[in-house]
Every structure is written in structure tokens, then in C-alpha cells.
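Peer 1: Below is the sequence, then the predicted model.
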Amino acid sequence: MATAISGMDIYAPVFKVKRNGEEYPPKESILNIEIDEDLETPAMFRLSLNEEINIRTQQFRWLDDDKIKPGTEVEIFFGYATSKKQGMMKGRIKALTPVFQSTGNPTLSVEGYDLSHDLQKTAKKFTDTEVTYSTIAQDIAQANGLSAKVDPTEITHGKVERIKNEMDYDLLKRLSNEIGYEFFVRNKELYFREPKDNIKGDFTFEFRKNFINFNPRMTAASLVNEVHVTAWNVKDKESISESAKISDIKSSVGNPDFDNIIEESQGARVDVKIEGRLVRSQKEAKNLAKAELKRRNKGFIEGTLECIGDPMLRPGITVNIEKVGKRFSGVYYITKATHSVGDAGYKTTITVRRSIFMSMEDLLPQQDSHISGVVIAVVTSNQDPEGLGRIKINFPWRGEKDESYWARIASPMAGNERGMVFYPEVDDEVLVAFEHGGDQPALCYRSSLEWKG
């Protein structure tokens, strides 16, 4: 049973900052403290210190303190006097910003990030052949001194490589996006998991009871009913085709009539097609279609909610928001949370998202319609009526017979009335390049090596 937040039972907020296990700096010197957590970026903390100057030595207490410097690891706790303090973050100081004014005491702003920020600077070794994404996450966690909280993934990949200059953080973010997982670091634990966004929340907010304000927004501008994925299986020389419908991503806590809502808001059913992505099986294509359908519908209802501070409100959990009308009442997923303690007391502001499936952060990057690099095609004709040595081709990964116009063949030592040509036969595979990223083939390269197993 969901429990209501005791928003009006106000206790004295307390916080603590620790360095090497001891409280430092003392809370009496901290004017305010804030933590920003986001599923998409490393968590950040800020604290403002009331600076003091020693009249005799003319040294500043904090600005000249070797214990408060970039690289120092700290722990931050939030809570109330009558309850156990919650460990919010383990991180490192990254920046110091003093403020000197003509009157009053100077202040020192101390800023830093959680330990996931360190992963943006490291590229540790990991098992890269015949490996699952979850194994890679475990390897990187261990290599960086973190414990792994990893949900197992099913598909074994023959080879997984880094993109040029890709650090550990970017690698895990890319892999998690590909399969609809979440990746973040909390304290010294690395999470690589399925989003916990399809269950009723443990916290309940009600209008005029226990939140300060709630500002939701509903938009149907980019909603779609179905996503189709087509690709080409190089090994079997067969096209791959899969699709995902709203029923494939439906959640027990979402709107049961979401499919009709989309059709009514757009004036017709909206189907989109994804082609040319690298997938190796029907299952990968199905997962890609579902992830893309989630991404395109992720912004159905979004909003922010401000309430009396509660350290249990963290990104990656659901909350129930009730008595705000039929359209906006329901289960929401927290994607971002800001906890702040200062003169105004302890407040928490959360960014939430709601939809049929309780989608998480962006799952897949948007791609334009241009085709970059080279792609695989299959020869359909080599009988050029103009005798120019051109061929026609078909792109099987598009899942349809869309024969191209005549495309030239790249030949060695070619020139005016000289050179050599090796005609590919019908049904041979060729590599195709496109001029300026357009959708018409400009140049075909001789047949690629085909699988004969």
C-alpha cells in the first residue's frame, strides 16, 4: 500500500558533510547546500561556506585549508532531527569559487560531482569479445573500484568496441541507451539496470495536502502508434523486419486508452519506419523498435513538483500524484531531483515524466534521413543500356524491393579509354557510397566477402 508523505509534519532539517569519515566542514560554517541528481548526467553538489579570516595571520579559514581542495572526496547526508540521515552522495570537489564583497564576510562556494564524473576521464579494459552488455558494466565497475548493481542482459555480442575517444561513462551510457537500460552511479555503486518505471509508487502526493506546487504539461505533438524496423542479416542474406505497437510497451500503471489517444490527437494512426540500423537478429530488431517507440512517446506528460524536503525522493523511482484531475493524476517517474537546505528550510524539487509505459530518459539518439558512410546492397541488374558499366542495386535492409537508378562502379586505374572492370553478378553484395549523404547511390565498390557457412 502506498504511503502518503507527511509533508506538513515539519521537523528540523539536518545535513552533514564528511571527509575521511569525520564531519568536515562543520554544519555551523555551511550557509546552504544543494544536490542535483539527474539520470542523464553525473550528480552535482554545491555548498556555500561562511568564510572567516584570522586577524593575526591574515589567513582564510576555508580558502587556505588544504583539506578543502579539488579532488577531496566527501560524503553528504540529508534528513531530519527525528529520523535517520540518508546518505545522498559520495563525490569529489571539483571547483572552488570565493566571493569577496566590500561589506560583510566573504563566502566560498564548493562544487563537485558524484563518482560517475570520474568515469568521464577513464577508459578501463573490459571483456570485449563474446560478451553481454551487463558483463561490460560489471567489468568497468570493478576496474573503477565500484560495486556493480547490474541487471543481466540476454544478447551475446561477438565484438564490442569503443568509439574513438569514448570514455567509460559515454560507453555505458551508449550501451544502456541501445537496450533501454538506465546507467548511473549512487554513492559507490554503479547501476546498469532496467528502469523501475512500471510499478505504482511508494510515495503519494495530493493536491492541497502535501506538495507546494505541481506544474505538468501534456503534449501530443510527437506521439506515434507503431514503429517498424527493417535491416539486413549479412550472415543469412535475409532481410529482418520487426515492429512494436503500444500493446508491446503497455504498463499496468499507464493510460489503457493511449493508442486511441494518439490516433485522435494526430487525426490518424501514426507509423514510423527505422531502417539501416545495425541489428543482427529478429530479437535485436524487436528491442530496437520498442525502445524507439518509447523514446518517441516519452514526453506525453512531463512536469515539476516542489515539496517539503524528503531525502527518499531520488531519480529512478515512481511517485503517485493524485487529485489533480483525471488527465494528470497517476503514476510518475522521477528523472531529476534537487535537494536544497538553506534559510528557507529543506525543499525538494523533482522533474517527473508520465506516459503509457512510464518511459525513462532518451533511449536512442535522433537520426536524420541522410545516409552517411557506406552501406551494403545487392545487385539486381548489370545490363547497362548505355554501356557505361553501371549497375542497379537493392537495399535489403530497407525491407522492400526499391531498386535504385543506375550507379557507377569504382574500378582500379580507371580513366579515359583505359582501366579494368570487374562486373558484379546479379545477387552479389556490394558496398555503396552516397554523395553528400543523399539517398541515391553514387558509387559502388566491388563485392564484399559473403558468408558461405
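Peer 2: Nice, I can see it.

Peer 1: only C-alpha atoms for contact and neighbour calcs from this point on.
Peer 2: Will do.

Peer 1: Residue 318 versus the closest residue to residue 155 other than its chain neighbours, what's the distance?
Peer 2: Leaving aside its sequence neighbours, residue 155 sits nearest to residue 132 (C-alpha to C-alpha, 6 or more residues apart in numbering; 6.0 Å). Per C-alpha to C-alpha, to the nearest Å, residue 132 is found 28 Å from residue 318.

Peer 1: more crowded one of those two?
Peer 2: Each of residue 132 and residue 318 has its neighbours counted (other C-alpha atoms under 10 Å); residue 318 has more, 26 against 19.

Peer 1: ok, the more buried one - contacts?
Peer 2: Applying C-alpha atoms under 8 Å, 6 or more residues apart in numbering to residue 318 gives the contacts 196-197, 199-203, 331-334.

Peer 1: hold the first one in mind and look at this next one:
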Amino acid sequence: MNSRSNFDTLAPEFALKINGAALPLAAAADLIGINVLDDVNTMGMFTFSLTCMDTAQMQVKWIDDDLFREGNPVEIEMGYRDNRRVLFSGEITGLEPSFPENGPPTLTVRGYDRRHRMMREHKTRSYINLKDSDIASQLAGAAGLKPQIDDTQVVLPYVLQHGQTDLEFLLSRARRIDHEVVVDGHSLIYRPRKISESATLTLRREIELLQFRPRMTTMGQVQELVVRGWNAKDKKEFVARAAVGDEPSLMSGKKSGAASVQPIFGASGSTVVRVPVQSQQEADQMAKQRFSEMALGYIKADGVCIGEPLMRAGVVVKIEGLGARFSGLYYVTATEQSFSIAKGYRTRFAVRRNAT
């Protein structure tokens, strides 16, 4: 069997910092496990659990400790003796003690990345003559985050945020143009989905890749997607089309799901989407986004690999050893990084692909 990697996978490590300082040795000795969840469609989250019984004094501990107060900043690293990376930076938002009938009490500390600050208030307000990137910059600044924003180019005469939190609104705007909303520490990143990027890492079956379950379906795959909108002010219809060949990348495959449908089942026609749009440029942008999103539904999969700190939501991973159809590049939509004293370091993930 080939070597798994050029670093020591037999020596998993973690580092947990609270308020900028390493977890005290007494707390580290009581640690049961750490989980970090990362998802392109929602906030990142962490939990870590400790036993919280002082057997010498026969009383609970840690629950009232200032170390685990809400709002305290948390940074989590996972990896190996010579390959450890920061996986999470956020803040404590809650405590969940458990007092079972049989067994010692435990304390679970939960928190989210700093996008949680954008989920506090439902708002209704309007934006005039701004690009989506301008709106993202404004919302990042209001949440105390540093904006790292890719220019979206299309100026929008009027955009309404109606009864939504800032994060709900920003995610809905991002989905319209195939963008991601990512937080890295204190920075909010607003960028196009990176399915055309080269692979961040490679997973080989029965080496790094421990489990993998892909599901391919042609249901929902169409050759063309049409966006129709109406400008009430100018009384003008906007029509935009995206079709086979408009995929931003085939992700090392030869034929997209949409392209596979016609020779098998005949002409699949088109899907018409009616949405509010304010310009032809915006309609064109949305048609390509909707078609790209539909195409990424061709193959969905979930799997487990050895703990891998480079495996993050929003990256592209190469998977080998699954035959010609299912080997290739996959876009990672979610990960769960877990470290426990009993089981070591594992990474669970969900991925998508638009071609075989």
C-alpha cells in the first residue's frame, strides 16, 4: 500500500486557544472531543466537550469558570505533529451541561464563526445603485468584519432586504450570482464559487479515503435554463439563457449531466425561471448561476477520510481509485472535522460534481 502522506498521520494533534491563550492543562486533561463544522451555505460551528466533575471535592467544575463565558474568542487547530492548521476562529455562544443518571456530568461548549453577529436582527431596508459586492462590504463593516470582496460588476438600481437578517440576505444575494460567503478569522470573504480551481488535495481510496458514497442522477438535468424577468419601469422583458457549454468547468470530466441527457433520453427541453431582474446583465448573470447550480446536482456524495486540515468547505478535492466515471474533481460543500481522545482525528465531508 502506498504511503498516506509525507507527514506523520500516526501522531494527530490539536490546539485549542481561548482568549488567545492555550487551554489550561487541567481543562485539557478533562477534554473528551472537539468538532468543527464548515459549510458553504451557513455559519461555521464548533463544539468541544469536557468531563466536569471534581471527584476530590465531589462537585461540578468548569461550568461557572470565566474561561468558558459567552463571547470569549476561540481558535482551534487540528492536524498532525508536523502539519497542524487553524480550522476555526470564532466566539463562544452557549454552554450545554449534561447530568446523566449513570456516568459523570459533561459540559459542551458551543460557538460559531463571526458570521453569527449578522444573525441577530431581522431588518427591512433598501440599497440604491449599488453592486452586490458593495452591499457585502457594507454588511461586513456593520458586523465588525474586514471585507475581502470580489467585484461583482453589475450595478443594481434597487435591492430590498425584507424582514431578513444580514446573513440571510447576503447568502440569498450570493446564491443569485454563484458566490460564496466565507469568514476567515475577522475577515468576511465574498467570492465566486471556485469549481474551476485546481485540487487543493488528493484522496486515494483505502489510503486517505476511508468511505465514499456517490449518487449520480440525471433527474433535474436539462439542456437549457431560461431566466425571464420584467422591468415595470421600462415595461421591458429580460430574457437570458444558459445551456450546455456554459458550465464554468467540467471538473476533469468529459461530459456534464446536462450534456448526457439528450443522447440517452432525447431532448430535455428547458427550465424557465421567472425572477425579478433589473437589467439584461443581471439576467445573464443569474441564468449562468442557476445553470451552474443545476449542473452541480449531477453527482452528490459524502465520505470520510483520515483527518485532513486542508479539507474545507469551498475547496476542490481530487478523488482517485473509483473508476473512470467517479474519479476526478469534486467541490466540497461541507466538512466536519472531529478529534477525540478515543478515536483520533477524522474528517467527514459532502461534495458535488457536474460531469463524468
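Peer 2: Thanks, I have the structure now. Note that the coordinates shown come from a computational prediction; the quantities given were computed from them, not determined experimentally.

Peer 1: rewinding a little: just send the contacts of residue 318 of the first structure back as TSV, with distance to residue 36 of the first structure too.
Peer 2: Formatted as TSV, those follow (distance: C-alpha to C-alpha, whole Å):
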residue	distance to residue 36 of the first structure
196	20
197	20
199	24
200	24
201	21
202	22
203	20
331	22
332	19
333	16
334	13
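
Peer 1: Could you give me the ChimeraX selection string for whichever of those are buried?
Peer 2: Those of the contacts of residue 318 of the first structure that count as buried under 16 or more other C-alpha atoms under 10 Å are selected in ChimeraX with:
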select :196,197,199,200,201,203,331,332,333,334
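
Peer 1: how about residue 263 of the second structure, secondary structure?
Peer 2: Classification of residue 263 of the second structure by DSSP: H, G, I helix; E, B strand; the rest coil places it in helix.

Peer 1: Could you report the separation of it from residue 327 of the second structure?
Peer 2: Using C-alpha to C-alpha, one obtains 23 Å as the distance from residue 263 of the second structure to residue 327 of the second structure.

Peer 1: Which one's more surrounded, the two?
Peer 2: Neighbour comparison, residue 263 of the second structure and residue 327: the larger count goes to residue 327, with 17 against 9 (by other C-alpha under 10 Å).

Peer 1: ranges for the strands of the stretch 1-150 of the first structure?
Peer 2: 3-4, 13-19, 22-23, 30-38, 41-50, 73-80, 86-99, 107-114, 129-131, 147-150 (DSSP state E, counting those that start in this stretch).

Peer 1: Out of those, which gets nearest to residue 274 of the first structure?
Peer 2: strand 129-131 (26.0 Å; C-alpha to C-alpha).

Peer 1: Give me the buried stretch members for the closest one, please.
Peer 2: Buried, per 16+ other C-alpha under 10 Å, within strand 129-131 of the first structure: residue 131.

Peer 1: That strand: average distance to aligned residues in the second structure?
Peer 2: Once the two models are superposed, strand 129-131 of the first structure sits on average 1.7 Å from its counterpart in the second structure (mean C-alpha distance after the TM-score superposition for the first structure).

Peer 1: That strand: how far from the chain's middle?
Peer 2: With C-alpha atoms, centre = their mean, to the nearest Å as the basis, strand 129-131 of the first structure stands 23 Å off its chain's centre.

Peer 1: Likewise for stretch 44-63 of the first structure?
Peer 2: Worked out by C-alpha atoms, centre = their mean, stretch 44-63 of the first structure lies 38 Å from the chain centre.

Peer 1: Start and end of that stretch, how far apart?
Peer 2: OK, stretch 44-63 of the first structure end separation, C-alpha to C-alpha: 20 Å.

Peer 1: what does stretch 128-135 of the first structure give?
Peer 2: Stretch 128-135 of the first structure has an end-to-end distance of 9 Å (criterion: C-alpha to C-alpha).

Peer 1: Residue 325 of the first structure: neighbouring residues, count only.
Peer 2: When neighbours are defined as other C-alpha under 10 Å, residue 325 of the first structure has 10 of them.
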